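K.L.:
from the sequence below, what's the structure:
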Amino acid sequence: MNAESVQGWLLAVGVPAEVVSIGAEAEHKWCLLPTEEGFEVFWREQGNRYDWAAFTSEDVACHYLFGRLVWAQVVRGAVGVLPQAAKTGTTEAAEPTTAVPGAAPTEA
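P.N.:
Here you go, the predicted model:
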């Protein structure tokens, strides 16, 4: 995962684009910024940085941001294993799948 692909992954799991800023510092957004030493991730509000973390690896910074925001989606119940209607018409738990942003859906 990198700074170019993280936004697509976040959108795929329901994180609104309006809460993330890649490459620029912006108010009321989670920011992912490149630095001379690597990357920074933080929430910016009223000109301050909150939950700031620094990384030497772009991949690790993107995974950190992804994990923080997906966890928030899980906690609010927006992401998880969804029930799937079986051929008998009953509802059963679906097998977890992995979706790649931009890739065509596949059948199991």
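
K.L.:
use CA for all of it now, contacts and neighbours both
P.N.:
OK.

K.L.:
ok, which stretches of the protein are helices?
P.N.:
6-12, 58-75 (DSSP state H).

K.L.:
what number of residues are in the vicinity of Val20?
P.N.:
For Val20, the count of nearby residues is 23 (other CA atoms under 10 Å).

K.L.:
same thing with His63?
P.N.:
15.

K.L.:
do Gln84 as well
P.N.:
13.

K.L.:
nearest to Tyr50, of the helices of the chain?
P.N.:
When the helices of the chain are compared by CA to CA, helix 58-75 sits nearest Tyr50, at 13.0 Å.

K.L.:
could you also give me the structure for this second sequence? I'd like to compare it with the first:
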Amino acid sequence: MNELETAILEEIANSNPELNANLKAHYSELRIRGRKYTGVGIFVNFKYENLELTPISANHLGGNAELIIPKLEFPVTYEIAITNGMIDFIELVSNGGDWNGEFDGFKLVE
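P.N.:
You can find the predicted model right below:
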């Protein structure tokens, strides 16, 4: 995972304290299956190394902080999608139009 993906996962865990420990257990088992660029964002798809984890009791989760990428006019929306208790992907979407997923720095601002 790159620095941005890791920071987003940390922010989501910290924004959901009731699920924090379970999310972090899942994060340590995630591996990148692939990235799909949509023209306005990215889907980061995951696979697991270990499937013997406590299921996550949510369908999707986001964080409290705004994701600011300096080259974009507006914050980027982000969330993780969860299917059958396992994390499927992170979705990142530019709120200001086209974005090829490139970033030259970022900030998560509360």
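
K.L.:
please state their TM-score.
P.N.:
The TM-score (TM-score structural alignment, normalised by the length of the first structure) is 0.27; 53 aligned residues with a CA RMSD of 4.4 Å.

K.L.:
now the helices of the first structure in a markdown table, with distance to Trp52 of the first structure?
P.N.:
Converted to a markdown table, the helices of the first structure look like this (distance: least, CA to CA, whole Å):
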| stretch | distance to Trp52 of the first structure |
| --- | --- |
| helix 6-12 | 18 |
| helix 58-75 | 11 |
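
K.L.:
and Trp43 of the first structure, which of the ones you listed is closest to it?
P.N.:
helix 58-75 (10.2 Å).

K.L.:
could you check how far Thr77 of the second structure is from Leu67 of the second structure?
P.N.:
Counting by CA to CA, to the nearest Å, the gap from Thr77 of the second structure to Leu67 of the second structure is 7 Å.

K.L.:
okay, now the nearest residue to Lys107 of the second structure once chain neighbours are set aside: neighbour count?
P.N.:
Nearest-residue entry for Lys107 of the second structure: Ile68, 5.1 Å, with adjacent residues in sequence omitted and distances by CA to CA, 6 or more residues apart in numbering. Ile68 of the second structure has 19 neighbouring residues, counting by other CA under 10 Å.

K.L.:
now do Ile68 of the second structure against Leu92 of the second structure, distance only.
P.N.:
With CA to CA as the criterion, Ile68 of the second structure and Leu92 of the second structure are 12 Å apart.

K.L.:
overlap in contacts of the two?
P.N.:
Val76 (CA atoms under 8 Å, 6 or more residues apart in numbering).

K.L.:
hang on, the earlier thing: and Thr77 and Leu67 of the second structure? Which one has more around it.
P.N.:
Higher neighbour count among Thr77 of the second structure and Leu67: Leu67, with 23 against 17, using other CA under 10 Å.

K.L.:
give me the element that one is part of.
P.N.:
strand 66-68 (DSSP states H and E).

K.L.:
run through the strands of the first structure in chain order.
P.N.:
With strands called from DSSP state E, the first structure shows them at 20-22, 29-34, 39-45, 48-55, 83-85, 91-93.
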